[in-house]
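*Asks:* Coordinates only, no sequence provided:
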């Protein structure tokens, strides 16, 4: 049985990030499908829900810009990660998703990133892994067969620029397998 995707983004995503909590706003609390955001909705969520959500969207855009350019072209859509966030992230045809549901690992070409070790451990019983999830340290884990990476939560302190670079290197290892 296929999992119903719940969150923001493009139904044809190439990169999905999974987080535990939804924005605490009425339209999103009961969201039970994949909703493509419109220009301005990220800013609206940031203004209503505060700095924590601003960090999630900012880090997501920074991660996309850091992904290996030979495999991902997100950095070609805008001159900066800020402009990409505002004009493309999680919109229709963006190839990105931010999901509140468990990963469906059926499509091998999709990259799945679970933000946060605790969230990953909560999701693992719901995920049908074809390979083994190998913990590299306390923060990062990878399943090459499933195109799945666990990394720190999308917050500047937890997923610093150095850790974003490490995440990008792990993505490169998946693509070069």
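*Replies:* Good, I have the coordinates. All figures in this text were calculated on a predicted structure; none of them were measured in a lab.
*Asks:* Every contact and neighbour count from this point should use C-alpha atoms.
*Replies:* Fine.
*Asks:* Give me the neighbour count for the nearest residue to residue 13 once chain neighbours are set aside.
*Replies:* Of all residues not flanking residue 13 in the chain, residue 95 sits nearest, at 3.8 Å (Cα to Cα, 6 or more residues apart in numbering). Per other Cα atoms under 10 Å, the neighbour tally for residue 95 reads 19.
*Asks:* Over to residue 77?
*Replies:* For residue 77, the count of nearby residues is 14 (other Cα under 10 Å).
*Asks:* Same question for residue 7.
*Replies:* Neighbour number of residue 7 under other Cα under 10 Å is 25.
*Asks:* Residue 37 is in contact with that one, correct?
*Replies:* No. Counting by Cα atoms under 8 Å, residue 7 does not reach residue 37; the two are 9.8 Å apart.
*Asks:* How much space separates residue 89 from residue 80?
*Replies:* For residue 89, the distance to residue 80 equals 12 Å [Cα to Cα, to the nearest Å].
*Asks:* also this one, for the comparison:
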């Protein structure tokens, strides 16, 4: 069982605090994508922190876990390349989204994270949070995520104060190219 599922801790002054984030990528990421569970691999079963991936590790996950995880990584890289290059430098770090995925995505210093824990909204001056899937967002809000989601349509929601977005799951059928461009536009709106 994953040890960083949304649970609560009590601090010394009895305030409720979320558990630390766990997932893949840069622990200081500016773009944080939240997905409900990690790849079903023994290597990640006891993940308790944000672990930077290494070159080739995404390919290993894809090989072990199949097409669904390949789509998650591909859609994430495509989203980064759809963002305006001025405030976001992802598209200047590689010649294609495929090369970015293979050489930079979710690695140390990449500015990206794929998290399997509850968003920590109170620590986010410039961070953009993206919850994948309406059902997962509903589960998180019912569990106490302090967000005020404004639903733009049946698939996308925004909380400008917390710089939080909800979008379809990272899959080509659910988050097609048209919806990916829309998500990139929402991210731009959060940065204005």
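*Replies:* Noted; the coordinates are in hand. What you see is a predicted model; the values in this text were computed from it and never measured.
*Asks:* Would you tell me which helix is longest in the second structure?
*Replies:* Using DSSP state H to define each element, the second structure has its longest helix at helix 67-82.
*Asks:* List of residues touching the helix or strand following it?
*Replies:* Using DSSP states H and E, the next helix or strand after helix 67-82 of the second structure towards the C-terminus is helix 97-103. Outside helix 97-103 of the second structure, the residues within contact range by Cα atoms under 8 Å, 6 or more residues apart in numbering are 55-56, 58-59, 73-74, 77-78, 80-81, 90-91, 93-94.
*Asks:* What residues sit buried inside the longest helix of the second structure?
*Replies:* 69-82 (16 or more other Cα atoms under 10 Å).
*Asks:* Tell me the counterpart of residue 51 of the first structure in the second structure.
*Replies:* Under the alignment (TM-score structural alignment), residue 51 of the first structure pairs with residue 67 of the second structure.
*Asks:* Are we agreed that residue 110 of the second structure is in a helix?
*Replies:* No. Per DSSP: H, G, I helix; E, B strand; the rest coil, residue 110 of the second structure lies outside any helix segment and is coil.
*Asks:* right, and it touches residue 29 too?
*Replies:* Yes. Residue 110 of the second structure is within contact range of residue 29, at 7.2 Å (criterion: Cα under 8 Å).
*Asks:* re earlier: if you count surrounding residues, which of residue 89 and residue 80 of the first structure has more?
*Replies:* Using other Cα under 10 Å, the more surrounded residue of residue 89 of the first structure and residue 80 is residue 89, with 31 against 13.
*Asks:* ok, the more buried one - contacts?
*Replies:* By Cα under 8 Å, 6+ apart, the contact list for residue 89 of the first structure reads 9, 61, 96.
*Asks:* which one in the second structure is aligned with it?
*Replies:* Aligned by TM-score structural alignment, residue 89 of the first structure pairs with residue 105 of the second structure.
*Asks:* ok, so of the contacts of residue 89 of the first structure, who is nearest residue 153 of the first structure?
*Replies:* Nearest to residue 153 of the first structure among the contacts of residue 89 of the first structure is residue 61, at 13.8 Å by Cα to Cα.
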